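> I need the structure of the sequence given here:
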Amino acid sequence: MTDVEVPAVVDPVLAAVFPDREVAAAGDAGPSWNDDNRTVGVEFADGERAYCKVAVDGDPSRAARECGVLAYVDANAVVPTPAVLASATGSAADPPYVVTADVDGTIGWRAWRDADDDERVAFARAVGRTFASVHACRFDAHGRVVDGDANDLDVDPVPWPDLLADQIRWSRDRAGGGRFDDHYDDVLALVDDERDRLRDAPAALCHGDPARPNQFVHAADATDSTSIGDDTGSTSTTDSTDPTSATAERAPTVGLLDWELAHVGDPVRELQRARRQFVDSRYDPGTERHAQAFYDGYRDRAGGLPDGFEDRRRIYDAVTYLGVTGFFERWADDFDTPTDELAAEVADEMDRRLAAAREH
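Got it, this is the predicted structure:
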């Protein structure tokens, strides 16, 4: 098809979807800890780009979920998403795949890296607004998203504590054991003990993986005064004495990629997960100022934080920290701190979070 080397698992998909287009370049789309997929970015000879995600494990459920949620979000939420160009999501798909168009914007991790402190405040505020828009999609019950379209999502109802526990076990399988594997048992016990506090949480659409690589950013126009306000374009009144007002007025717009882990769950869990993955990432972390801007952006769009935020957030602070301790071996070597010292630091932090969740 072309002299460019395209990964063998992706090549037949591109040949089927774009039989008459020449691929000029191809390469991995970015970092991923999910070995069940292979995602490749391609650039065609005419300059256009696309992304092809193949389920190398043969499971079509993730592709079906992603396509259904993308259609639903495009029709029902003010959140930029990539357009689906082609997909194979049925039981006969061999392999299952989703091909999406390129998006207009800067990938989140790169936008964060290149931003100064005030720009990071504006970015964080925009991220909060985006997740408030996603969470505005409410349902009658929690559960797994199976499929969907622009009109509705097909949700398999599952009580939220059970779905959360399943997600924790899924993460444990991805982590594959390690120094802190016992933390999964500790957090699962916490979730079981707190079932009564968890089961009546709001049932909101959740993205499921709110990390910087799954965000893309449209920079705000310097003359744009509609960055903050409702979805009709009206603007909020800002106090000129408020040091955040200038950054609020030039908040960018943030879209979301990679919806295959979407589900109907507790928006508080996603807020705290987004804070850890976006603001408190171990890679170039933000500050409390950025965290508060993130929450303020959510309030801008939703009118407040989700019901029960203060009651449940400490539980999720422990749950989300499994993304640090559970995958310790995958990231620890990226830092100059001696491994044992780093391990002691994160172990103490998990102990603190578990204690805080149980004391509340």
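> all contacts plus neighbour counts: C-alpha atoms, from now on.
Noted.
> mind listing what's buried in the longest helix along the chain?
Counting by DSSP state H, the longest helix found in the chain is helix 339-359. The neighbour-count check on helix 339-359 (16 or more other C-alpha atoms under 10 Å) flags A343, V346, A347, M350, R353, L354, A357 as buried.
> Tabulate those residues (TSV), appending distance to D196.
Below are the buried residues of helix 339-359 laid out as TSV (distance: C-alpha to C-alpha, whole Å):
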residue	distance to D196
A343	33
V346	28
A347	27
M350	23
R353	19
L354	17
A357	14
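> How about the secondary structure of R125?
helix (DSSP: H, G, I helix; E, B strand; the rest coil).
> if I look at it, how far off is Q292?
8 Å (C-alpha to C-alpha, to the nearest Å).
> ranges for the helices of the stretch 201-350 of the chain?
For the stretch 201-350 of the chain, helices defined by DSSP state H, counting those that start in this stretch occupy the ranges 245-249, 267-274, 288-302, 309-320, 322-325, 328-331, 339-359.
> elements contacting the third one?
Helices and strands in packing contact with helix 288-302 are listed as helix 117-135; criterion 3 or more C-alpha pairs under 8 Å, 6 or more residues apart in numbering; DSSP states H and E.
> can you give me the angle the helix it packs on makes with helix 267-274?
Relative orientation of helix 117-135 versus helix 267-274 (axes from the mean of the first three to the mean of the last three C-alpha atoms, to 10 degrees): 150 degrees.
> Could you pull out the buried residues of helix 117-135?
Those would be 118-135, for helix 117-135 by 16+ other C-alpha under 10 Å.
> Just the residues contacting that helix, thanks.
73, 77-79, 112, 204-207, 247-248, 250-255, 267, 271, 279, 289-291, 293-302 (C-alpha atoms under 8 Å, 6 or more residues apart in numbering).
> give me the number of residues near V6?
By the criterion of other C-alpha atoms under 10 Å, V6 has 21 neighbours.
> Another for comparison:
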Amino acid sequence: MSDSSEALAAGIGAVLGEATGAEVVVDDVRRLTGGASRETWAARTHSDDGERTVVLRRDPPGHGEPARMRAEAACLRAAADAGVPVPRLIAAGDDAPGIDAPYLVTDMVEGEAIARKIQRDEAFAGVRVHLARDMGRVLGLIHRTPTGTLEMLDDRDPVDLIEAIYHDVDYPRPAVETGLRWLRDHRPDRRPNTLVHGDFRMGNLLIDNSGIRGVLDWELAHLGDPIEDLGWLCVRAWRFGQSAPVAGIGSREDLLDGYRDITGDRPDPDELHWWEVFGTLRWLVLSRFQAFRHLGGGEHSLELAAVGRRVCESEYDLLLALDLLDDISHDPEVRAEDSRVHDRPALTEVLDLVSETLRTDVLGALPSERGREKYLLKICLNLLGMVDREIGSGADQVAVTDGLTALGFADEVSLAQAIRAGDVDPATADVRHAMSAAVLARLRVANPRHVVASRNR
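Here you go, the predicted model:
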């Protein structure tokens, strides 16, 4: 282990020893993939009770938020008492030597969290049949959790909150302004507050061939309308390219049936749709906020930077959910390859060669235990692909400019401000065409496969 890993291992051993009253030795720690806002580590421990693996979640050192970590620990305790399948909390604290940030330590729960494996692998074929209904049942348990020990959780209006984050980022977009207007105009009656997980989706659930083994990542938990969690689970981003509306594996009907099994209540489809639209807009704004953590200089991160180029996926999904997306033909590419100054290989050829080498000779050669490095390398490859596609996006850029000019706007910011002021109706043909052209131009560069994958509503 490196010096930093040894210090972290010693820190984990110390806090576990204090929590359990036994001497605990940690001889291996490894960082797990994912987690743009918090770090997740697995640690192998030894004590008089034997060997086991625990999981450490901590804020990035130097960027700690103790109150939020304390709230997450409280949610784990309350949810466990209510019968929600969650990892057992062993220790939590605001700081500790070697850990150097707010943290919590839980038992390791066995199960698969990678959405694409759960959606596609034969090993999960049996559980996929009832998984959407299982999700509804687990959400019912969460929403029935007593909240007497959770008074520290945020209970602000979710639309007000997401709008405030959007304004703080100060990056006006027509699709966001359109979504905010629709949410205000169509809002259903608000239900009494319950515990809301806030990020219940594939990736934060551990699943085996029997069902849901663990609900993870409670850092966004709050008090609010319970249907928010159901709508979030239906957001297109969490389908990962599959067509089934609930997490890419099931139907909304099964989800609602499972929820009724536990709560006795079956939400109306229109209510669920409102929260699905809200969830799509929420992910759009949170993605932009995450990117600005890097772009604003607050936290240097390849992962956060890459998220900035994925915002257009949520813009596309939002217009699709609101039935405001126009189909716009893709003109032939205009590529900047015919250079009379530089020798070959041309710029796009260089990018292709570098990507191919990294994918085959570097990524393929990394052993399975280098999971973090493989994850970061895949992000780099995706970014190189975006650069390559942007070089050939001249026709799309012209279409965006032409659409805005026809409306009398110099840029998207001006159009967004006009929608906010109520001077422009986003449902009119010319406006929806201009919005669609801009979103599709970005999406064809960032992730062209998303356009095809999203045709199924």
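> Would you pull the TM-score for this pair?
Once superposed, chain against chain, the TM-score is 0.66 (TM-score structural alignment, normalised by the length of structure 1); 293 aligned residues with a C-alpha RMSD of 4.0 Å.
> chain center to the longest helix of structure 1: distance?
Centre-to-centre, helix 339-359 of structure 1 and its host chain are 24 Å apart (C-alpha atoms, centre = their mean, to the nearest Å).
> cool, and stretch 213-227 of structure 2?
Counting by C-alpha atoms, centre = their mean, stretch 213-227 of structure 2 comes out at 14 Å from the chain centroid.
> try stretch 8-19 of structure 2
30 Å.
> give me every residue that touches the counterpart of V69 of structure 1 in structure 2.
V69 of structure 1 maps onto C75 in structure 2, with residues paired by TM-score structural alignment. Shown in contact with C75 of structure 2 (C-alpha under 8 Å, 6+ apart): L150, W218, A221.
> 7 Å instead, please
With contact set as C-alpha atoms under 7 Å, 6 or more residues apart in numbering, C75 of structure 2 has these partners: W218.
> do the same with V235 of structure 2
E276, G279, T280.
> Residues contacting stretch 196-212 of structure 2, please?
111-115, 123-124, 126-127, 131, 143, 213-218, 220-224, 226, 229, 233, 238, 247.
> Restrict the residues you listed to the buried ones and give me that as a PyMOL selection.
Here is the PyMOL command that picks out the buried ones among the contacts of stretch 196-212 of structure 2, judged by 16+ other C-alpha under 10 Å:
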select buried, resi 111+112+113+115+124+127+131+143+213+214+215+216+217+218+221+222+223+224+226+229+233+238+247
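> Filter the contacts of stretch 196-212 of structure 2 down to the ones in strands?
R213, G214, V215, H222, L223, G224 (DSSP state E).
> The fifth one matches what in structure 1?
L223 of structure 2 maps onto V264 in structure 1, with residues paired by TM-score structural alignment.
> isn't that match right next to A204, touching?
Yes. Look at V264 of structure 1 against A204 with C-alpha atoms under 7 Å: they come within range, at 5.2 Å.
> nearest spatial neighbour of the counterpart of A92 of structure 2 in structure 1, skipping sequence neighbours?
Taking TM-score structural alignment, the alignment pairs A92 of structure 2 with S87 from structure 1. Spatial nearest neighbour of S87 of structure 1, chain neighbours left out: V98 (4.4 Å); criterion: C-alpha to C-alpha, 6 or more residues apart in numbering.
> Number of residues surrounding that neighbour?
Counted with other C-alpha under 10 Å, V98 of structure 1 comes out at 23.
> ok, the aligned residue in structure 2 for it - contacts?
Aligned counterpart of V98 of structure 1 in structure 2: L104 (TM-score structural alignment). Counting by C-alpha under 7 Å, 6+ apart, L104 of structure 2 makes contact with L56, R57, R58, A73, A91, A92, G93.
> So which of the residues you listed belong to helices?
Per DSSP H, those map to helices at A73.
> So which of the contacts of L104 of structure 2 sit within strands?
L56, R57, R58, A91, A92, G93.
> per the alignment, the second one corresponds to what in structure 1?
Residue correspondence to structure 1 (TM-score structural alignment): R57 of structure 2 is matched to K53.
> Nearest residue to that match in space, please, no chain neighbours.
In this structure, K53 of structure 1 finds its nearest non-sequential neighbour in T39, 4.2 Å apart by C-alpha to C-alpha, 6+ apart.
> wait, is that neighbour part of a strand?
Yes. Secondary structure of T39 of structure 1 (three-state DSSP): part of a strand.
> so what's it up against?
D28, A29, Y51, C52, K53, V54.
> contacting residues for the corresponding residue of structure 1 for V15 of structure 2?
Applying TM-score structural alignment, one finds that V15 of structure 2 aligns to V17 in structure 1. Neighbouring residues of V17 of structure 1 by C-alpha under 7 Å, 6+ apart: A86.
> if we can go back for a sec, quick one: which helix or strand includes the match of V69 of structure 1?
Per DSSP states H and E, C75 of structure 2 falls inside helix 66-81.
> What distance do you get for the residue nearest to A305 of structure 2 when sequence neighbours are not counted to H450 of structure 2?
Of all residues not flanking A305 of structure 2 in the chain, A291 sits nearest, at 5.1 Å (C-alpha to C-alpha, 6+ apart). Taking C-alpha to C-alpha as the measure, A291 of structure 2 falls 20 Å from H450 of structure 2.
> With neighbour numbers in mind, choose between these two.
Ranked by neighbour count (other C-alpha under 10 Å), A291 of structure 2 and H450 place A291 first, with 24 against 18.
> I'd guessed that one sits against L304; true?
Yes. Contact criterion C-alpha under 7 Å: A291 of structure 2 and L304 qualify, at 4.9 Å.
> Now do the SS call for A25 of structure 1.
From three-state DSSP, the assignment for A25 of structure 1 is strand.
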